[in-house]
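please work out how this folds:
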Amino acid sequence: MIIEVKVPTPGESITEVELANWLVANGDLVRRNQDLAEIESDKATLSLTAPESGKLEIVVEAGSTVKVNAIACRIDTSVEVPDVEEDSPEEAASEETPAEKVAAKPAGKAPGKEAQEAPAAAPTGMKSTPLARSKMEAEGLSAEEVLKGLRKLSSREVDAVLDLRAGGGVGSSIAAERDIERERMSNLRRQLSKRLVQVKNETAMLTTFNEVDMSALMALRSKYQDAFVKKYGYKVGLISFFLKAAAQVLLKRPMVNSMLDGEEILTPNYVDISVAMQGPKGLMVPVIRDVHSKGLAAIEGDMKSLADKVRSGKVSLEEMSGGTFTLTNGGVFGSMLSTPLINPPQSAILGMHNIVERPVAINGKVEIRPMMYVALSYDHRLIDGKDSVGFLVDVKKRIEDPLALLTGDREPGAVLLDV
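Below is the predicted model of the structure:
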């Protein structure tokens, strides 16, 4: 029986997608629920999976733009696919070291042919750390899928290795070769480009800045990090504190959490924050729901789960839709200051930056403190200066005195004494 596998729909408003690349070859035997290809839409990367086991016939070439529900491939289910035994030779071979694999080769092969085939066998015999193997097993990733997620090697990298092996520096062969690589933009990147231009042309975007003394928060995190890891199994990051602080202030200043819909202003009574994360396919912005009602442990848990999905390319369209506000952290790349672009249809975005020890005036004395610049870009059509500047001041207050995350705008002593 021949089964037609059609291109899935990523969302109601999307009619075309790009079949980015096939994970299997034409004529391969595939198993039910096996990932066959990666499909890129305007908003997310999806997987094309096999509904049944059988022999694959590819209909659409990689890199092609196709309509939703078009036939991507066919599977002949009459072809029997052997089951993979737990101790199959293929799996046993994957556990062998390169030396063992060489020893296990048939003696009849010519030395020249063996030398030519050795590079092709390298990915199978590639060594990995126990942590890497456990992560791949948890996410259902093979070594080949991980390697495919990396950037391709060019002759530059090969020349660099040869030059270093020969004892040279940067090497003359790299300088002599002047190549220009040409690569077609993906649907995801094209849509991102359109959205960035849209923000620039269709919003009255302004950015306001402030600086935050991170001393108290870093001391608190350092003091309780071990206890936190012991209880929850993962560390708490600085971003989670900013997410919690931003959510509290967004409820206090709802206009920063609002968005324009034509001539109407939409103001949610909840806070869903989009968090910019870097993945193999580029920048993704998954959403943490109901941040205002969650504790730091739950926020950090959601962050960890979404980050793992972004890294493995498994984040769904639903998980990237519906945010009311965005947080981005350029500090992880060393950024000192930036003006982040609004993520439409939202009206504001908070930018974190790197932490640098700088001299600051504290009670009339100069002290060295770990300082971070923060930025809020906002649509001035909807958000006035009072709310934008006040938002950063309120976030700054909660980060510089983390107890304010428990007591809000009231002093901890006043809360204790109920005055």
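
CA atoms for contacts and neighbours, from now on please.
Will do.

show me the contact partners of stretch 375-395.
203-210, 242, 245-246, 249-250, 253, 255-256, 259-260, 337-342, 347-352, 374 (Cα atoms under 8 Å, 6 or more residues apart in numbering).

report the buried residues of it.
375-380, 382-383, 387-389, 391-395 (16 or more other Cα atoms under 10 Å).

and for stretch 171-186?
So stretch 171-186, judged by 16+ other Cα under 10 Å, has buried residues 171, 174, 186.

how about this one, so we can line them up?
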Amino acid sequence: MSNLEILVPDLPESVSDASIAVWHKKPGDIVSFDEVLVEIETDKVIIEVPAVADGILANILEDKGAVVKARQVIGYLKETINKETVIINNDTDNRNDTDNRNDTDNRNDQNKKIDILVEKKEKDKENNALTPSIRRLIMEYDLDISQIKGKDINQRINIEDIKNIIENQQKNTNVNIHSTVKDSISNANRVEERIPMTRLRKRIAERLIEAKNNTAMLTTFNEVNMQPIIKIRNQYGDLFEKEHGIRLGFMSFYVKAVVEALKKYPELNAFIDNDDIIYHNYFDVSIAISTPRGLVTPVLNNVDSMSMADIERKIKELATKGRDGKLKIEDLIGGNFTITNGGVFGSLMSTPILNPPQSAILGMHVIKDRPMALQGEIVILPMMYLALSYDHRLIDGRESIGCLVKVKEALEDPIRLLLDI
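Okay, the predicted model is just below:
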């Protein structure tokens, strides 16, 4: 057998270090080839490190939470040529240990039974005047016979004496239980727990502070009538799902509307880089996704060339990978504009924070039936607020408001998306 190094994989260029998230095995555990040994967390994704051979985890050099570098040795794997032999030997040792423990336990149990029988005989000698029913109650409620005094003239114990003692004992027990439960409930409301922040959560916090401190961020609002899109989904939703194998959601409409707006207002698809402005002639849109580890923004590349079915399919794929912790570095790199949909959680209105180095982000919200004035009449319509946050250093009010109005028009009249107007 030989010892194999367990190494930290190569990290992305923008990531200098990582931390140990969790070890799935402990020293001495038998592992199989390609079985995940440890998960390593970077600022963006979690990387799984599998076993390179069958063997036994010999030792761990870096425990959970340790900061590690690329290609660093974090443990050793003892390679085994014949894993079945190891298992058989382990089983034999376990059986021998189990047999020895069982023999010892059996002898201890026998000694305890003998002591109980002796003690019982002594008590019977002392209390041979007790009736069988009294003895049964004493045994059942574990009463101390030496503390029981009879109330008759000869101080003999009768059944009423035993019952009175049992009733008093139960009353005291109920009071104690009630007090204990009450104290437990009171203390349970004052529990504190300290948990270290994950690297992803730290990075999110850093980027949010960076966006607030380093940009001149403003937010402009508008509202959109979602009735036309709802009608399209109701009319063609089943046919769309049957044809493409994916449900027709709202996000594909949002993405298509954003792309048309960015084509007309390229400043919102640009970055500030020191004293320069970088304009992009392609459309990579980040989609904010909530995961168990925090908010991430995977990217839809070249969305202008994607169909609505492609968009829905890709968003579902990224959401599933985010939920399962399977997002890769390439899923998160890039992005020129972000869409975040707080409406899925019930948000009516918000001011989304920029996703650096991007210059704009669009917030979608919950769709609510509200009374609206339409051609001089009050009607109930499914309305949604739009919020566009932007960096005022690059984008003026004309571009930001014009972009938001363009999104509104595309959503209220989806035929514009087909006619490119």
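
and of the buried residues of stretch 171-186 of structure 1, the nearest to residue 332 of structure 1?
residue 186 (25.2 Å; Cα to Cα).

need the contact list for that closest one.
Residue 186 of structure 1 makes contact with 18, 20, 40, according to Cα under 8 Å, 6+ apart.

derive a PyMOL selection command for the buried subset of those residues.
Typed into PyMOL, the line below selects the buried ones among the contacts of residue 186 of structure 1, using 16+ other Cα under 10 Å:
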select buried, resi 18+20+40
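
give me every residue that touches residue 262 of structure 2.
268-269, 403.

that older thread, with distance to residue 83 of structure 1 and secondary structure as extra columns, can I get the contacts of residue 186 of structure 1 in TSV?
Formatted as TSV, these follow (distance: Cα to Cα, whole Å; DSSP: H, G, I helix; E, B strand; the rest coil):
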residue	distance to residue 83 of structure 1	secondary structure
18	32	strand
20	29	strand
40	31	strand
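
now do stretch 333-350 of structure 1: distance to the chain's middle.
16 Å (Cα atoms, centre = their mean, to the nearest Å).

which residues in structure 2 does that stretch align to?
The alignment of stretch 333-350 of structure 1 onto structure 2 (TM-score structural alignment) covers residues 345-362.

next: stretch 360-371 of structure 1.
With TM-score structural alignment as the criterion, stretch 360-371 of structure 1 aligns to 372-383.

can you give me the buried ones in the matching stretch?
381-383.

can you check which part of structure 1 stretch 282-291 of structure 2 sits on?
Going by TM-score structural alignment, stretch 282-291 of structure 2 sits over residues 270-279 in structure 1.

next: stretch 246-254 of structure 2.
The aligned range for stretch 246-254 of structure 2 is 234-242, by TM-score structural alignment.

in the stretch 251-400 of structure 1, which spans are helices?
Ranges of helices in the stretch 251-400 of structure 1, per DSSP state H, counting those that start in this stretch, are 296-312, 385-400.

can you lay out those helices as a markdown table showing distance to residue 228 of structure 1?
Shown next, in a markdown table, are the helices of the stretch 251-400 of structure 1 (distance: least, Cα to Cα, whole Å):
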| stretch | distance to residue 228 of structure 1 |
| --- | --- |
| helix 296-312 | 8 |
| helix 385-400 | 19 |
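
of the ones you listed, which is nearest residue 159 of structure 1?
helix 296-312 (29.3 Å).

report how many residues lie close to residue 112 of structure 2.
11 (other Cα atoms under 10 Å).

contacting residues for it?
Contacts of residue 112 of structure 2 (Cα under 8 Å, 6+ apart): none.

what helix or strand does it sit in?
In this assignment (DSSP states H and E), residue 112 of structure 2 forms part of helix 83-126.

pull out the buried residues from the next helix or strand after that helix.
Where DSSP H and E defines the elements, the next helix or strand beyond helix 83-126 of structure 2 is helix 132-140. Neighbour counts over helix 132-140 of structure 2 (16+ other Cα under 10 Å) mark 134-135, 138 as buried.

can you check stretch 197-209 of structure 1 too?
199, 203, 205-209.

again, but for stretch 3-20 of structure 2
Neighbour count says stretch 3-20 of structure 2 has 4, 6-8, 11, 17-20 buried, by 16+ other Cα under 10 Å.

could you measure from the most centrally placed residue in structure 2 over to residue 205 of structure 2?
Centrality entry for structure 2: nearest residue to the mean C-alpha point is residue 292, 2.4 Å, by Cα atoms, centre = their mean. Separation of residue 292 of structure 2 from residue 205 of structure 2 (Cα to Cα, to the nearest Å): 16 Å.

same check, this time on residue 316 of structure 2
Here the criterion is Cα to Cα. By it, residue 316 of structure 2 lies 26 Å from residue 205 of structure 2.

next one: residue 195 of structure 2
Residue 195 of structure 2 is 16 Å from residue 205 of structure 2, by Cα to Cα.

which stretch of structure 2 lines up against stretch 192-206 of structure 1?
So stretch 192-206 of structure 1 sits over residues 204-218 in structure 2, by TM-score structural alignment.

which one of the helices of the stretch 251-400 of structure 1 lies closest to residue 266 of structure 1?
Per Cα to Cα, nearest to residue 266 of structure 1 of the helices of the stretch 251-400 of structure 1: helix 385-400, 16.4 Å.

ok, the closest residue to residue 192 of structure 1 other than its chain neighbours - how many residues close by?
Once flanking residues are discounted, residue 192 of structure 1 sits nearest to residue 42: 7.9 Å by Cα to Cα, 6 or more residues apart in numbering. By the criterion of other Cα under 10 Å, residue 42 of structure 1 has 21 neighbours.

quick check: residue 42 of structure 1 touching residue 191?
Yes - with contact defined as Cα atoms under 8 Å, residue 42 of structure 1 reaches residue 191; the gap is 5.4 Å.

quick check: end-to-end length of stretch 12-21 of structure 2?
Stretch 12-21 of structure 2: ends 17 Å apart by Cα to Cα.

ignore what I typed, I meant stretch 36-51 of structure 1.
End-to-end for stretch 36-51 of structure 1, by Cα to Cα: 10 Å.

now the buried residues of stretch 372-383 of structure 2 in TSV, with distance to residue 287 of structure 2?
Listed next are the buried residues of stretch 372-383 of structure 2 as TSV, based on distance: Cα to Cα, whole Å:
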residue	distance to residue 287 of structure 2
381	27
382	23
383	22
